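Engineer: Sequence first, then the predicted structure:
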Amino acid sequence: MGGLRQVTASFVVPGPSGVAIRSSLKGLTGQDETVLRLVGALLGSLASRDLRARCAAGLDHDGEQWARRKQALTGESSSRWAGSITRSTHEQWALARRGQLAHIQGLQAGIETITHRLAQPVGAKGFKGAPGGYRSRREWSAKSRRLHVLEDRLEQVRADWEAGRVRVVRGGKKQRLRWEAERWFLQFDGESGKRYGNETIRITPSGEVSIKLPAPLAGLANAPHGRYVLACRALFRHRGGQWADRIAVNRAVAYRIHYDVGRNRWYVTACWQNPPVRAVPLQAARAGGLVGVDMNADHLAAWRLDEHGNPVEPRRFDYQLDGTAPHRTAPHSTATHNCGMP
């Protein structure tokens, strides 16, 4: 039979490559918020300037230019902050390039489809998955004009791609406060071997949050070595044990402090990379049978599958999610933990 979709061969999906958890910063004093805003605004302006310099360099950028950019930023912040800003800039530029390429491919696909349909007689039906002609002369004329627009746009985007030009905006401009908050820069990658895995934004096992202030704002420090300690504590409820294990042995943890304008709250996000793990071969995973689970609003429906993927034994685990948070968590955990099948 023609026209049927072919089923791709089964494969084992690799595990997550990283982890990100978040905690709200409750109990910040007015001075804390002032310092966070000042640090974010200063580093954000440096990040915007660095991004502009990177975009201007285009494809001619090299390691020597990177070093000059970092050196210029170091004098206005610190070597660590400068390194974090330049790394973020390179990631933004690379993301913009990937988006630009995807835009080119989308324009090409649209042009090919319209060109094909314009070449068909008006009202012609499609055949074997290929689209037919347009329904009327009016639609044909409109799509003909649309084709010229797309061709002009493709020419412009291709010229930008070949010249290495990208257009990146750090934050939007719909709401002034949100626009400013999105442009703040308060993030730093982790450093293995440094105390608690991060020398610049540090969170201790007890949840104390401190920031190494950039040089122009060192006068705001309330702790030794140019650090500012927030009055609140960060508490990671989700995967908090994993986070604590990492910082206990000084493994790298990256942090980002950000302000949610809609909720009027400050948050800190911690993230780290998982070590690469070799995926189990599909044949080995099937050897002892598998369990297929369907998550529903009030129950888990599970089937034990044999080595060929055939369902051989059903199970159902009911749980009630109404009520308080502790009540919802308890039955959900019980249902999840008891879903192992012989």
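Structural biologist: Okay, I see it. Numbering: from 1, shown residues only.
Engineer: going forward, measure contacts and count neighbours with C-alpha atoms only.
Structural biologist: OK.
Engineer: Is the nearest residue to M295 once chain neighbours are set aside in a helix, a strand, or coil?
Structural biologist: Nearest non-adjacent residue to M295, counting by Cα to Cα, 6 or more residues apart in numbering: A301, 6.6 Å away. Here A301 is recorded as strand under DSSP: H, G, I helix; E, B strand; the rest coil.
Engineer: again, but for A218
Structural biologist: Under three-state DSSP, A218 comes out as helix.
Engineer: Contact partners for it?
Structural biologist: 226-227 (Cα atoms under 8 Å, 6 or more residues apart in numbering).
Engineer: Am I right that E313 is in a strand?
Structural biologist: Yes - according to three-state DSSP, E313 belongs to a strand.
Engineer: Now it. Nearest residue, chain neighbours left out?
Structural biologist: R304 is the one closest to E313 (Cα to Cα, 6+ apart), at 5.0 Å.
Engineer: can you pull the contacts of the residue nearest to M295?
Structural biologist: A301 touches 293-295, 314-317, counting by Cα under 8 Å, 6+ apart.
Engineer: quick one on the thing from earlier: right, and the residue nearest to E313 touches G288 too?
Structural biologist: No - counting by Cα atoms under 8 Å, R304 does not reach G288; the two are 10.4 Å apart.
Engineer: Neighbour count: the two, which is higher?
Structural biologist: R304 (20 against 10; other Cα atoms under 10 Å).
Engineer: That one in helix, strand or coil?
Structural biologist: Going by three-state DSSP: R304 is strand.
Engineer: Equivalent analysis for V291, please.
Structural biologist: strand.
Engineer: how many neighbours does F236 have?
Structural biologist: 19.
Engineer: I should have written T200 there, sorry.
Structural biologist: With other Cα under 10 Å as criterion, T200 counts 24.
Engineer: can you tell me which residues contact it?
Structural biologist: By Cα under 8 Å, 6+ apart, the contact set of T200 is 80-81, 188, 211-212.
Engineer: I'd like these as TSV, with secondary structure and distance to Y255 appended.
Structural biologist: Converted to TSV, those look like this (DSSP: H, G, I helix; E, B strand; the rest coil; distance: Cα to Cα, whole Å):
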residue	secondary structure	distance to Y255
R80	helix	14
W81	helix	13
F188	strand	6
I211	strand	11
K212	strand	13
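Engineer: Put this next to the previous one:
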Amino acid sequence: MGNYLGRLYRTDLAIRVSKGTVPVWENGRADRKRELTKYSSSRWAGAITRAAEDQYQLGMRGLTAYCDTLTTNIRQLEKRLAVPVGTVDAAKTRGYRTPAEHRAKTLRLRHQEAALVTASARLSLGSPAIAVGGGQLWGARQNLAAAGLTRGQWRARWDAARMFLTADGESGAPWGNQTIRVETDGTLVIKVPTGLTDMMGAKLRLSVPVGFELRGAEWADRAAQNQAIRYDITFDADKERWYLNASWSYQDAAVIPPVTALQGGRIIGVDLNADHLTAGIVDASGNPVGTPAIIPLLVAGLSASTRDGHLRQAITTLLDHAEAAGAAAIAIEDLNFVDARTTGRETMGRGHRGKKFRRTVAGIPTGAFRDRLTAMAANRGIWIIAVDPAYTSRWGEQHWAKPLQKRTSSPTVTRHQAAAVAIGRRAHGHSITRRKDGVRSQQRMTAPTPPADAMVKPVNTRAPSGTVTGLPRRPLPRPTG
């Protein structure tokens, strides 16, 4: 069934790509759905055409971003190539160091210009390149030895990735879906496409019940109330296992509380890094509570689905930490590396060090983290506060690393833990910096000594009797005898 519907989906996607960029009323979805209904059903045809349209729009967004990246690279290359080798112009644009590097960058400029011409032509025609099954897996077919796969293993993965078993939910339908549904007792029922009814019958019913470990109670409530539930069935060729995923949407929050209301309680400041999250609790007075927690987030070199799973797990741990601390909000930096990733290698360092830095920047999932955290926190009733990311790491390390070190038993307090406290303080409306310890104006001091960095002024002969200018006013001891 997955292979059969997959062929229908790829055919419909090819037809949609051939139409190019057209208005919604001219993309022919109604005619395509009517034609697909002959071979499947009206609901299967609706799911296929909707998925094809979403995939086409995703491909166009990717092609547009690719053209923008090429344009930025070409502009930066031309700017640096115009400066003589080993010099800096009046605008502080640095030329390349050696003639060999200058020539290599010239060749790269020609390559980027040719790629931009090709990509721009595809963009103008509205014809993105889409590999159903994944471009990475398709590239592995060209070199199976490097991918560590045999031809049979690759074919099994490829066929599994090109299946289509997705059914959108429908409010009011029995158990929230009439195409793929799971009844309250765990029975999975699938509507068989028209082209396979002679072999499978009208419906396919699994004898083994299925269940959901995550949010099973919430799913059962929605299914009992006939609210819309979408189902996706996938097959893992390596593990030889079938997976059933259920998903649904929530209504937007009716009332968003003001920031001042959230600042009256505890806030979790979160510092996002390439391999971990750092979460620090800050109370309403701006004081850190305990030691900021470190949540691992290792996503480098992982596939998109696995990376998303690790990200969800880290966010779940973060939300559990916020609930345990009694925090009503989580503060994150309003940070995005889209511009930095677009500029590329020409403005983010050179050589091995620059490449390492670019990989680090590319490995920080800022956009995915922000979107996932917002959605998952809304389900827990936790709000998100975005703060300015300026100097949070630098000032956090300068002003909060030592105070945190004094109150914890850990050997070292990292700058990321201090940055989490700085983010939490900024969300509360407090300043990140701290006043230096020492004498305060109009405060009693137990010892009549100035701070170490204070400058003691000479004695003023016009000062009142019994006081010394430059020191706290305190009566001098009376002479005895």
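Structural biologist: Ah, there it is. Note that the coordinates shown come from a computational prediction; the quantities given were computed from them, not determined experimentally.
Engineer: re earlier: would you tell me which one of the contacts of T200 of the first structure comes nearest to L51 of the first structure?
Structural biologist: W81 (14.5 Å; Cα to Cα).
Engineer: That closest one matches what in the second structure?
Structural biologist: Counting by TM-score structural alignment, W81 of the first structure corresponds to W44 in the second structure.
Engineer: Please look at its match and P193 and confirm they touch.
Structural biologist: Yes - at 7.5 Å, W44 of the second structure counts as touching P193 under the criterion of Cα under 8 Å.
Engineer: the more surrounded of the two?
Structural biologist: Neighbours per residue (other Cα under 10 Å) separate W44 of the second structure from P193, with W44 holding more: 28 against 25.
Engineer: where's that one relative to L262 of the second structure, distance?
Structural biologist: 46 Å (Cα to Cα, to the nearest Å).
Engineer: now swap in K402 of the second structure and tell me
Structural biologist: For K402 of the second structure, the distance to L262 of the second structure - Cα to Cα - is 28 Å.
Engineer: neighbour-wise, which of those two wins?
Structural biologist: L262 (20 against 13).
Engineer: Counterpart of that one over in the first structure?
Structural biologist: By TM-score structural alignment, L262 of the second structure lines up with A285.
Engineer: for the strand or helix carrying Q31 of the first structure, packing partners?
Structural biologist: Following DSSP states H and E, one finds Q31 of the first structure within helix 30-57. Contacts defined by 3 or more Cα pairs under 8 Å, 6 or more residues apart in numbering; DSSP states H and E place helix 30-57 of the first structure against helix 79-119, helix 176-183.
Engineer: The shortest one against the second structure, how far on average?
Structural biologist: In this case it means helix 176-183 of the first structure. On superposition with the second structure, the average gap between helix 176-183 of the first structure and its aligned counterparts reaches 0.9 Å (mean Cα distance after the TM-score superposition for the first structure).
Engineer: In the second structure, what stretch matches that helix?
Structural biologist: Using TM-score structural alignment, the residues of the second structure aligned to helix 176-183 of the first structure are 155-162.
Engineer: Let me see the ranges of the strands in the stretch 151-300 of the second structure.
Structural biologist: Taking DSSP state E, counting those that start in this stretch as the criterion, the stretch 151-300 of the second structure carries its strands at 166-167, 180-182, 188-191, 203-205, 230-236, 241-247, 267-272, 276-282, 288-296.
Engineer: So which bits of whatever helix or strand comes next after the longest one are buried?
Structural biologist: Looking back up the chat, that one is strand 288-296 of the second structure. Next helix or strand after strand 288-296 of the second structure toward the C-terminus (DSSP H and E): helix 304-325. Within helix 304-325 of the second structure, the residues scored as buried using 16 or more other Cα atoms under 10 Å are 307-308, 310-312, 314-315, 318-319, 321-322.
Engineer: Can you add distance to P84 of the second structure and give those back as JSON lines?
Structural biologist: Output for the buried residues of helix 304-325 of the second structure, formatted as JSON lines (distance: Cα to Cα, whole Å):
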{"residue": "R307", "distance to P84 of the second structure": "44"}
{"residue": "D308", "distance to P84 of the second structure": "46"}
{"residue": "H310", "distance to P84 of the second structure": "47"}
{"residue": "L311", "distance to P84 of the second structure": "46"}
{"residue": "R312", "distance to P84 of the second structure": "49"}
{"residue": "A314", "distance to P84 of the second structure": "49"}
{"residue": "I315", "distance to P84 of the second structure": "49"}
{"residue": "L318", "distance to P84 of the second structure": "51"}
{"residue": "L319", "distance to P84 of the second structure": "54"}
{"residue": "H321", "distance to P84 of the second structure": "55"}
{"residue": "A322", "distance to P84 of the second structure": "55"}
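Engineer: How about the contacts made by the counterpart of H103 of the first structure in the second structure?
Structural biologist: Alignment note (TM-score structural alignment): H103 of the first structure maps to Y66 of the second structure. Residues near Y66 of the second structure by Cα under 8 Å, 6+ apart: A119.
Engineer: How much space separates Y66 of the second structure from E213 of the second structure?
Structural biologist: Taken as Cα to Cα, the span from Y66 of the second structure to E213 of the second structure is 39 Å.
Engineer: Which of the strands of the stretch 151-300 of the second structure sits closest to E78 of the second structure?
Structural biologist: So among the strands of the stretch 151-300 of the second structure, strand 267-272 is nearest, using Cα to Cα, at 34.4 Å.
Engineer: The closest one versus strand 288-296: what angle between them?
Structural biologist: 30 degrees (axes from the mean of the first three to the mean of the last three Cα atoms, to 10 degrees).
Engineer: Which elements pack onto strand 267-272 of the second structure?
Structural biologist: strand 276-282, strand 329-333, helix 415-428.
Engineer: Make TSV from the ones you listed and add distance to G133 of the second structure to it.
Structural biologist: Output for these, formatted as TSV (distance: least, Cα to Cα, whole Å):
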stretch	distance to G133 of the second structure
strand 276-282	31
strand 329-333	35
helix 415-428	39
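Engineer: Of these, which stretch is the most buried?
Structural biologist: helix 415-428 (a mean of 30; mean count of other Cα atoms under 10 Å).
Engineer: could you pull out the helices for the stretch 101-250 of the second structure?
Structural biologist: 135-141, 144-147, 151-161, 197-200, 216-224 (DSSP state H, counting those that start in this stretch).
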